[in-house]
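1. Turn this into a model:
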Amino acid sequence: MIKIEQISKQYKGAESFSLSKLDLNIKEREIFGLLGPNGAGKTTLISILCSLIKPTSGTFSINGLTYKKNRKTLKKQIGIVPQEYALYPSLTAYENLKYFGSMYDLHGKDLKTKINDALDHLGLLQFANKKIDTFSGGMKRRVNLIASILHEPRVLFLDEPTVGVDVQSKNVIIEYLKQLNAQGTTIIYTSHHLNEAESFCTRVAIVDHGKLIVEGQPKTLIANNDGAHNLEDVFLSITGKALRDYA
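-> A predicted model of the protein is given here:
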């Protein structure tokens, strides 16, 4: 589904590369975890795959489509759930979703049905006509997710989809994502919640300093790392315990 070949990225004015000759293949219907410390290059890679920024060198394709040749078609096949809320606070949940749906040429009864079904599935239908600025963090996260899947993307990118939410919202979000995956959606997921990644992802890659360090099934990585009892142990063994603060 996703083929990444020798992707590198150096931002203007930067002394080093944020990504360096990274190769990675992600299969159709995977739940793929992209893990790494702060500044490892995760967000840069996702931004490139979502066609938000251009790589310095290298190529990638999604479902056989490339940014250079198939930009418009490619964008219709992906959904993006950013870490920050991408919603208009003064509009209601329904108004937000109607607006985002219209950007994908969804209109009328079809769009209304998709919105109501998703709101109902995620426990938000009774709040459809409430303004977003009255919502809790978990409710906003769920609306953010719905906005990204109304057009039924083949690939869904998730950047910290459960950060700062209550346990109930987290559970609902993860279960909904599993259902989307079962229906055929390939999921690319980044998170610092390694216990969540261990149970949620079918395969993970750990990147650091812009390079791919290791990839595989969580249980295999744990088994192959001496003394590791969970994915967090593997992560710390590979990336170290030093703080990764940056500005």
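2. Only C-alpha atoms from now on, for both contacts and neighbour counts.
-> Noted.
3. residue ranges of the helices in the chain, please?
-> Ranges of helices in the chain, per DSSP state H, are 42-49, 67-76, 93-102, 108-121, 137-149, 167-182, 194-200, 218-223, 231-239.
4. Pick the most buried one from those helices.
-> Each of the helices of the chain was scored by mean neighbour count; the highest is helix 137-149, a mean of 23, by mean count of other Cα atoms under 10 Å.
5. helices and strands around it, which ones?
-> Here helix 137-149 touches strand 78-81, helix 93-102, helix 108-121, helix 167-182, going by 3 or more Cα pairs under 8 Å, 6 or more residues apart in numbering; DSSP states H and E.
6. hmm, 7 Å instead?
-> strand 78-81, helix 93-102 (3 or more Cα pairs under 7 Å, 6 or more residues apart in numbering; DSSP states H and E).
7. Which other helices and strands does the longest one contact?
-> Under the contact criterion of 3+ Cα pairs under 7 Å, 6+ apart, the helices and strands touching helix 93-102 comprise helix 137-149.
8. and if we set it to 8 Å?
-> Helices and strands touching helix 93-102, by 3+ Cα pairs under 8 Å, 6+ apart, are helix 108-121, helix 137-149.
9. Quick one: residues contacting I206.
-> Counting by Cα atoms under 8 Å, 6 or more residues apart in numbering, I206 touches 34-36, 212-215, 235.
10. follow-up on the earlier one: got a markdown table for the helices of the chain, with distance to E5 too?
-> Formatted as a markdown table, the helices of the chain follow (distance: least, Cα to Cα, whole Å):
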| stretch | distance to E5 |
| --- | --- |
| helix 42-49 | 12 |
| helix 67-76 | 14 |
| helix 93-102 | 32 |
| helix 108-121 | 36 |
| helix 137-149 | 26 |
| helix 167-182 | 25 |
| helix 194-200 | 25 |
| helix 218-223 | 23 |
| helix 231-239 | 23 |
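11. follow-up on the earlier one: out of the helices and strands packed on helix 93-102, which is closest to S61?
-> Evaluated over these, closeness to S61 peaks at helix 137-149, with 20.1 Å, by Cα to Cα.
12. Next, the angle from that closest one to helix 167-182.
-> Orientation note: helix 137-149 sits at an angle of 20 degrees relative to helix 167-182 (axes from the mean of the first three to the mean of the last three Cα atoms, to 10 degrees).
13. Sequence B follows; please return its structure for comparison with A:
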Amino acid sequence: MFENALKHLSAEGNDFPASLRTPMAVAMGNHGDEVHAAASSHNAGESPLDRGQVLEVAKQISRDQVAYGTLQDSINREIVHDINVGKEGDEEPLRRAGRTVGFLEEARYQGLKVDTDDAKSKATWEAKWDYHTWGGVLNFIPHAGDAAQRGVDVITAKWLEEEVARIDSGQARDNLATGTDREGRLKELAEHWCDENPQVKQRETPWTSVERIDDAANNGNAAARRLGGKGS
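-> Below is the predicted model:
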């Protein structure tokens, strides 16, 4: 059912019904493991979903502030869960975290480009964030509240802090090529991964893990740009 919704709604392109943006964001959160796997995959063969469809739907969701926040909040939780249940010393959850952040960052940029001259959309995106607006959906998000969510509050708080700063600076709708708007979240994710992997933490500096996740995020940006919302 979810894959059918993804297929049909992605085909709508920029005619994606605005009323379905938040419901689809909730649905993607409920299938966060698959979305995370798709967004962080290197090719169609290792992705459980059509990556082009995931990108297109994420792009359309990102045209609405609340829907975007709902999706990002749930994916933060999936990323943290992936790190928490990973094997000691396994770098894959760290790298997947970066790729997914980068992939969805590019989806956001592509989505906001669609409405670049839309005054109503611009006004919506320049409004102050209200975390509690989408907080109610968390009861439907897998893993919410269980032990595997250790550390998610710190990651989500940093993400929200950076989103608010981007809005306050008038850059809510801009593509910041340097990725400075995501640096805090990536750093927190890297530190959380180190905390969950104490053996790694003993033998290398925090700089190393931050470098890995930042490189992965850049690769996620590039993967989404290549897909361009078309194909898998």
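14. TM-score for this pair?
-> Laid over one another, the chains give 0.25 as their TM-score (TM-score structural alignment, normalised by the length of the second structure), with 113 aligned residues with a Cα RMSD of 6.6 Å.
15. about what we covered before: could you dump the helices and strands packed on helix 137-149 of the first structure to TSV with distance to K42 of the first structure?
-> What follows is those, written out as TSV (distance: least, Cα to Cα, whole Å):
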stretch	distance to K42 of the first structure
strand 78-81	14
helix 93-102	25
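16. Point out the one among these that comes closest to L156 of the first structure.
-> Taking Cα to Cα, strand 78-81 is the member of these nearest to L156 of the first structure, at 4.6 Å.
17. Give the other helices and strands that the closest one contacts.
-> Strand 78-81 of the first structure is packed against helix 137-149, strand 155-159, with contacts defined by 3+ Cα pairs under 8 Å, 6+ apart.
18. 10 Å instead, please
-> In terms of contacts (3 or more Cα pairs under 10 Å, 6 or more residues apart in numbering; DSSP states H and E), strand 78-81 of the first structure is packed against helix 42-49, helix 137-149, strand 155-159, strand 186-190.
19. now the first one against helix 67-76, angle please.
-> Same thing as helix 42-49 of the first structure. Using the same axes, to 10 degrees, helix 42-49 of the first structure lies at 100 degrees relative to helix 67-76.
20. residue boundaries of the helices in the second structure?
-> Per DSSP H, the second structure carries helices over the ranges 2-10, 21-30, 32-39, 51-61, 65-84, 92-114, 119-125, 131-135, 152-168, 183-196, 198-203, 206-227.
21. just those helices: most buried one?
-> Stretch with highest mean neighbour count among these: helix 51-61 (a mean of 28; mean count of other Cα under 10 Å).
22. how about JSON lines for the helices and strands packed on helix 93-102 of the first structure, with distance to V172 of the first structure added?
-> Compiled in JSON lines, these are given as follows (distance: least, Cα to Cα, whole Å):
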{"stretch": "helix 108-121", "distance to V172 of the first structure": "9"}
{"stretch": "helix 137-149", "distance to V172 of the first structure": "9"}
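23. any idea how far I188 of the first structure is from K112 of the first structure?
-> Distance of I188 of the first structure to K112 of the first structure, given as Cα to Cα, to the nearest Å: 27 Å.
24. The helices and strands packed on helix 137-149 of the first structure: which one's closest to L180 of the first structure?
-> For these, proximity to L180 of the first structure was assessed by Cα to Cα; strand 78-81 is nearest, at 12.1 Å.
25. before we move on, the earlier item: now the buried members of the contacts of I206 of the first structure.
-> The neighbour-count test (16 or more other Cα atoms under 10 Å) marks 34-36, 212, 215, 235 as buried among the contacts of I206 of the first structure.
26. closest to T73 of the first structure among the residues you listed?
-> Ranked by distance to T73 of the first structure (Cα to Cα), these are led by L34 at 24.4 Å.
27. I figured the closest one was touching D159, is that so?
-> Yes: between L34 of the first structure and D159 there is a contact under Cα atoms under 10 Å: 9.4 Å.
28. which non-adjacent residue is nearest G184 of the second structure?
-> K158 (6.2 Å; Cα to Cα, 6 or more residues apart in numbering).
29. Can you tell me, leaving aside adjacent residues, what's nearest to N219 of the second structure?
-> Here the residue nearest N219 of the second structure, using Cα to Cα, 6+ apart, is R99, at 6.1 Å.
30. List the contacts of the one you found.
-> Contact partners of R99 of the second structure, counting by Cα atoms under 10 Å, 6 or more residues apart in numbering, are 36-42, 93, 105, 213-224.
31. Q199 of the second structure versus that one, what's the distance?
-> Counting by Cα to Cα, the gap from R99 of the second structure to Q199 of the second structure is 24 Å.
32. Look up how far L9 of the second structure lies from Q202 of the second structure.
-> On the measure of Cα to Cα, Q202 of the second structure and L9 of the second structure end up 47 Å apart.
33. repeat for I75 of the second structure
-> As judged by Cα to Cα, I75 of the second structure and L9 of the second structure stand 20 Å apart.
34. related to what we said a few turns ago, who are the neighbours in contact with the residue nearest to G184 of the second structure?
-> Contacts of K158 of the second structure were listed using Cα under 10 Å, 6+ apart, and they are 152, 164, 182-189.
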